[in-house]
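*Asks:* missing the sequence, but the structure's below:
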């Protein structure tokens, strides 16, 4: 759930970042396009001003040509000045002819109140050697103290026949008219305006006439004196005053008569007048561009809002789905826990009898990981068969679509035989066809063993009583018979001079058979009177060493090779030395008797969990599977003359120690008995 919210926040943040970036790109593109339009406006204004001044300069040159041919005709000069003044239709405020020292020789109109002394004519009319044929003065205030009037002088030389200027035809253009015609009408946006500076950075044209004659940088601070616009200063000093063309933006201290910091867009272009440079700029508040973008911005915000809303709705839906999936997963987990918590084995197979799933009980029985079963045929992984089992209940369930049952199925796992009841149940698709089968295996081994033990105990009780009674009834006559045979043997030995060899042989045979009967009788009596175990600390390895030393001659006679592998880490445990010795001797003698032609006997000890494990492995012929189930049953024996009580007594002794005994055997490979005794008393 946290991941979904985190992903949602990341996506929304990314969208907002993209939206903001898109807005910034739109804003920058709009500002650039707007500035390009402003640049076009100022270029047109500059072109018009250059044309305006060029027309005045052409008129002056034409007049100079007339005056130059008649340089001494004063009346002609007066007429030319008057004609130029009236023909320029108000473009010129004042005309005059001056000598190189700046002395005015002729003027028109006569008696003009304009003062041209501010222009420093003496310096102006001595241009550099490479001047372009006309000169333009800086703009100065030639008005009265009560009313400012800014203008400039255009001067064209009247040359002598030798080519040197002897007089100058000068005019003072109507700069206010020029501003009214070419500067003030330029508008950009709602409140944008044009203004002009000279090459000193002085404002020579501005909608706020109070600022004219002031430096542009100082004028920008008039609204907020403590404010300094680095960007405007850079534009004015390093671009406009240098005669460069371009666009930019800056922050001003006022706009349209209102004080306050205002971000503006600016476009500027130069007017080159010989060595002098004027520069026209047009400025527009940045927010007016944003106002023009309002519709686009609203559409962008609406789109982003809808998109983000969709994402949030999707996230809520995903959270709902996630919660639902968590509930489903929780139920699946519970089902899986129940599935694995069942102590009986459960497996699911498909129509090809491949295992799709097993629970933990099956893995424990087989001592294999889950992946060992998946995808393999059930008859292969469970019974190591290459084909279906006879009477397979899963096959029946696939065929009938009904549950099936098989009783007392037996398999051997890890050398131990298990008994199961096998149930199969169908899993059907929507069409009612059986596509999977559940195999439910109930382990009834313990029940089978318990039932067998109950029956065996009942049999043992009956056999014990019968054995005691039979042994009692037989012992007395057998003892009398043995005594009389001994007497008879002594009697036969007393016959001197008579050949009694045959009689003595018969007596020896009878005594041997009587001894065998006594041994059988002793086994029966021992079985009926098994002593109670008395436990004490003892070392299994030492016990086995003593037994092997005791039976060393027997091993030599029967050509048996004994191999020992005793774990020195096996600690002392609680045992009944005599009874355990008897049990071990029984197991070893059985192994010796299983190898009449000789062989090997491997005896090993080790610690296995909470048990001390002792194994006896012979290389004899082995025990058939049919007989293997009955070897611990009293009176069952495959040996000629055997009583069938040895392994029963051995099992009883091991059980009284709280231990276990099991047997593994394969025909022609040998037999292994495994005895497990507890490390600690239970």
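*Replies:* It's in. Since this is a predicted model, take the numbers as computed values, not measurements. Numbering: from 1, shown residues only.
*Asks:* from here on, contacts and neighbour counts on C-alpha atoms
*Replies:* Will do.
*Asks:* right, and residue 448 touches residue 419 too?
*Replies:* Yes. Counting by CA atoms under 8 Å, residue 419 is a contact partner of residue 448 at 7.4 Å.
*Asks:* how about the helices in the stretch 301-450 of the chain?
*Replies:* All helices of the stretch 301-450 of the chain, identified by DSSP state H, counting those that start in this stretch, fall at 360-366, 378-383, 393-400, 445-493.
*Asks:* what about stretch 221-230, start to end distance?
*Replies:* Counting by CA to CA, to the nearest Å, you get 11 Å between the two ends of stretch 221-230.
*Asks:* for that stretch, which positions count as buried?
*Replies:* For stretch 221-230, a neighbour-count test (16 or more other CA atoms under 10 Å) marks 221, 222, 223, 228, 229 as buried.
*Asks:* which of these lies closest to residue 173?
*Replies:* residue 222 (29.9 Å; CA to CA).
*Asks:* nearest residue to that closest one other than its sequence neighbours?
*Replies:* residue 253 (6.5 Å; CA to CA, 6 or more residues apart in numbering).
*Asks:* How about the secondary structure of that neighbour?
*Replies:* Classification of residue 253 by DSSP: H, G, I helix; E, B strand; the rest coil places it in strand.
*Asks:* hmm, back to that, neighbour count: residue 448 and residue 419, which is higher?
*Replies:* Per other CA atoms under 10 Å, whichever of residue 448 and residue 419 has more neighbours is residue 419, with 20 against 15.
*Asks:* Quick check: the more buried one vs residue 26, distance?
*Replies:* 82 Å.
*Asks:* Distance of residue 285 relative to residue 239?
*Replies:* 20 Å.
*Asks:* Looking at the two, which is more packed in?
*Replies:* Using other CA under 10 Å as the criterion, residue 285 and residue 239 rank with residue 285 on top: 24 against 18.
*Asks:* ok, structure two:
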């Protein structure tokens, strides 16, 4: 009985271990959710980072487009000057220098005027050198384009690629037909006759670099620009400039296991089609570091529009994903460290509690066993004392039935009248042997007294 009463207050080992496992499971679930949360936050931060890159790309694209409009406007204004139209000996060079000074920072290398026969060029270069030189090739393109009356008022865009040395500058030429439409004191009457054309040479690398060279996305990100034929107009790796982007990547890869399919797809299907957006790709290098480097990319179109012609370039701002990882790595690292410390503290604390509980249970069980043994010994001594007594010793319930009876009492009752009839289920034997024969029997019957007896 003592053991049962103690065990009622002891928690089940299964319940204890169940609670411990449930707690650890919750903590591990918290770690897993934390990992998924980190992944989700990285996606959000990456998207925000890419949106910032897209803002940089679009801003640079608008700068380049605005710069191009300024060049075309200044060329148009210069072409309307009487000094340039009539090639006035005293003033034509000074008038060109005025325009040159206004747009020199846009990468202008030369502004010139070809006469109506295509035999002489009157030009000023970016060193303010004035030259008049005879030519034989001016009668070909673009002279043949300029002499066509249908092209009056229009501007022709044409590329001039290096013929021998690929390291030479890649130039863009803007050509506009010149007609004698203006008047001044020396020419009071305009005859509107074709007088040749005016042209302007632009260093495309310098023209683009002015807007993109200082772009920094994160710590190491940068921008690059391609033209409508996938040639690099600007890239931090100088040997890329002027090269085809698809080809130079494969060449620079040098057979390494790096797939350029993703960036080639973005360039071909998005950038060259005038789309804007964000994505990612894998590169084989980044600022001197080689390997499979995942980069975030934002791209925007650069549209150099003219009434009859336009060029569709594209700018990309890229940065490795490590730029994003660095932003969120340290906070989440400390978070996971703290979670790990808490989990270990709970686990070791739980183990310590379980160990203490186990020790307490063992001690309590040992104490119960000792108490039970003492009680059994006491009960045994009590029975021996009662059974050996030469007195009638018994106990009754409320209805007068024998609960216990010693051997002396049983022997005494055997001498009274007839053998007793068993009434209680407590009797252990069907034969009348010892005190058990009287257990459950009413005392009145055992002594042969009527229950109505009232002394």
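*Replies:* Received it, and whenever you're ready, just let me know what you need. In this text the structure is predicted, and so the values were computed from the model without any measurement.
*Asks:* Would you give the TM-score for this superposition?
*Replies:* Overlay of the two chains. TM-score (TM-score structural alignment, normalised by the length of structure 2): 0.65; 381 aligned residues with a CA RMSD of 5.0 Å.
*Asks:* would JSON lines of the helices of the stretch 301-450 of structure 1 with distance to residue 158 of structure 1 be doable?
*Replies:* What follows is these, written out as JSON lines (distance: least, CA to CA, whole Å):
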{"stretch": "helix 360-366", "distance to residue 158 of structure 1": "120"}
{"stretch": "helix 378-383", "distance to residue 158 of structure 1": "124"}
{"stretch": "helix 393-400", "distance to residue 158 of structure 1": "126"}
{"stretch": "helix 445-493", "distance to residue 158 of structure 1": "138"}
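*Asks:* Just tell me which of those ends up closest to residue 545 of structure 1.
*Replies:* Across the helices of the stretch 301-450 of structure 1, closest to residue 545 of structure 1 is helix 445-493 (CA to CA), at 33.2 Å.
*Asks:* Just want the most central residue of structure 1.
*Replies:* residue 3 (11.3 Å; CA atoms, centre = their mean).
*Asks:* doesn't that residue fall inside a helix?
*Replies:* Yes. Assessed by three-state DSSP, residue 3 of structure 1 belongs to a helix.
*Asks:* The residue nearest to residue 222 of structure 1 is in contact with residue 227, isn't it?
*Replies:* Yes. At 6.8 Å, residue 253 of structure 1 and residue 227 qualify as touching, with contact defined as CA under 8 Å.
*Asks:* Need the overlap of contacts for the two.
*Replies:* residue 221 (CA atoms under 8 Å, 6 or more residues apart in numbering).
*Asks:* Structure 1: which residue goes with residue 214 of structure 2?
*Replies:* When structure 1 is aligned by TM-score structural alignment, residue 214 of structure 2 is paired with residue 185.
*Asks:* How much space separates that match from residue 578 of structure 1?
*Replies:* 131 Å.
*Asks:* Next: residue 630 of structure 1.
*Replies:* In this view, residue 630 of structure 1 and residue 578 of structure 1 are 26 Å apart by CA to CA.
*Asks:* likewise residue 508 of structure 1?
*Replies:* Distance from residue 508 of structure 1 to residue 578 of structure 1, counting by CA to CA: 33 Å.
*Asks:* the more surrounded of these two?
*Replies:* Taking neighbours as other CA under 10 Å, residue 508 of structure 1 and residue 578 compare with residue 508 leading, 15 against 11.
*Asks:* Am I right that that one is in a strand?
*Replies:* No. Residue 508 of structure 1: not assigned to a strand; according to three-state DSSP it is helix.
*Asks:* ok, now which ones touch residue 616 of structure 1?
*Replies:* Neighbours of residue 616 of structure 1 in contact, by CA under 8 Å, 6+ apart: 587, 588, 601, 602, 603, 604, 672, 673, 674.
*Asks:* Is it inside a helix or a strand, and which specific one?
*Replies:* Following DSSP states H and E, one finds residue 616 of structure 1 within strand 611-618.
*Asks:* do the same with residue 600 of structure 1
*Replies:* Going by DSSP H and E, residue 600 of structure 1 is part of strand 599-608.
*Asks:* Would you indicate which residues of that strand are buried?
*Replies:* Buried, per 16+ other CA under 10 Å, within strand 599-608 of structure 1: 599, 600, 601, 603, 604, 605, 606, 607.
*Asks:* same check, this time on stretch 403-422 of structure 2
*Replies:* 403, 404, 405, 406, 407, 408, 409, 410, 413, 414, 420, 422.
*Asks:* Likewise for stretch 166-178 of structure 2?
*Replies:* 169, 170, 171, 172, 173, 174, 175, 176, 177, 178.
*Asks:* For structure 2, which segments are assigned as strands?
*Replies:* Secondary structure of structure 2 (DSSP state E): strands located at 108-114, 120-125, 130-134, 156-160, 171-179, 194-203, 222-226, 232-234, 277-286, 289-305, 310-320, 394-396, 402-405.
*Asks:* Output those in JSON lines; the columns should cover distance to residue 78 of structure 2.
*Replies:* Formatted as JSON lines, the strands of structure 2 follow (distance: least, CA to CA, whole Å):
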{"stretch": "strand 108-114", "distance to residue 78 of structure 2": "10"}
{"stretch": "strand 120-125", "distance to residue 78 of structure 2": "13"}
{"stretch": "strand 130-134", "distance to residue 78 of structure 2": "16"}
{"stretch": "strand 156-160", "distance to residue 78 of structure 2": "16"}
{"stretch": "strand 171-179", "distance to residue 78 of structure 2": "10"}
{"stretch": "strand 194-203", "distance to residue 78 of structure 2": "9"}
{"stretch": "strand 222-226", "distance to residue 78 of structure 2": "29"}
{"stretch": "strand 232-234", "distance to residue 78 of structure 2": "27"}
{"stretch": "strand 277-286", "distance to residue 78 of structure 2": "38"}
{"stretch": "strand 289-305", "distance to residue 78 of structure 2": "19"}
{"stretch": "strand 310-320", "distance to residue 78 of structure 2": "21"}
{"stretch": "strand 394-396", "distance to residue 78 of structure 2": "136"}
{"stretch": "strand 402-405", "distance to residue 78 of structure 2": "134"}
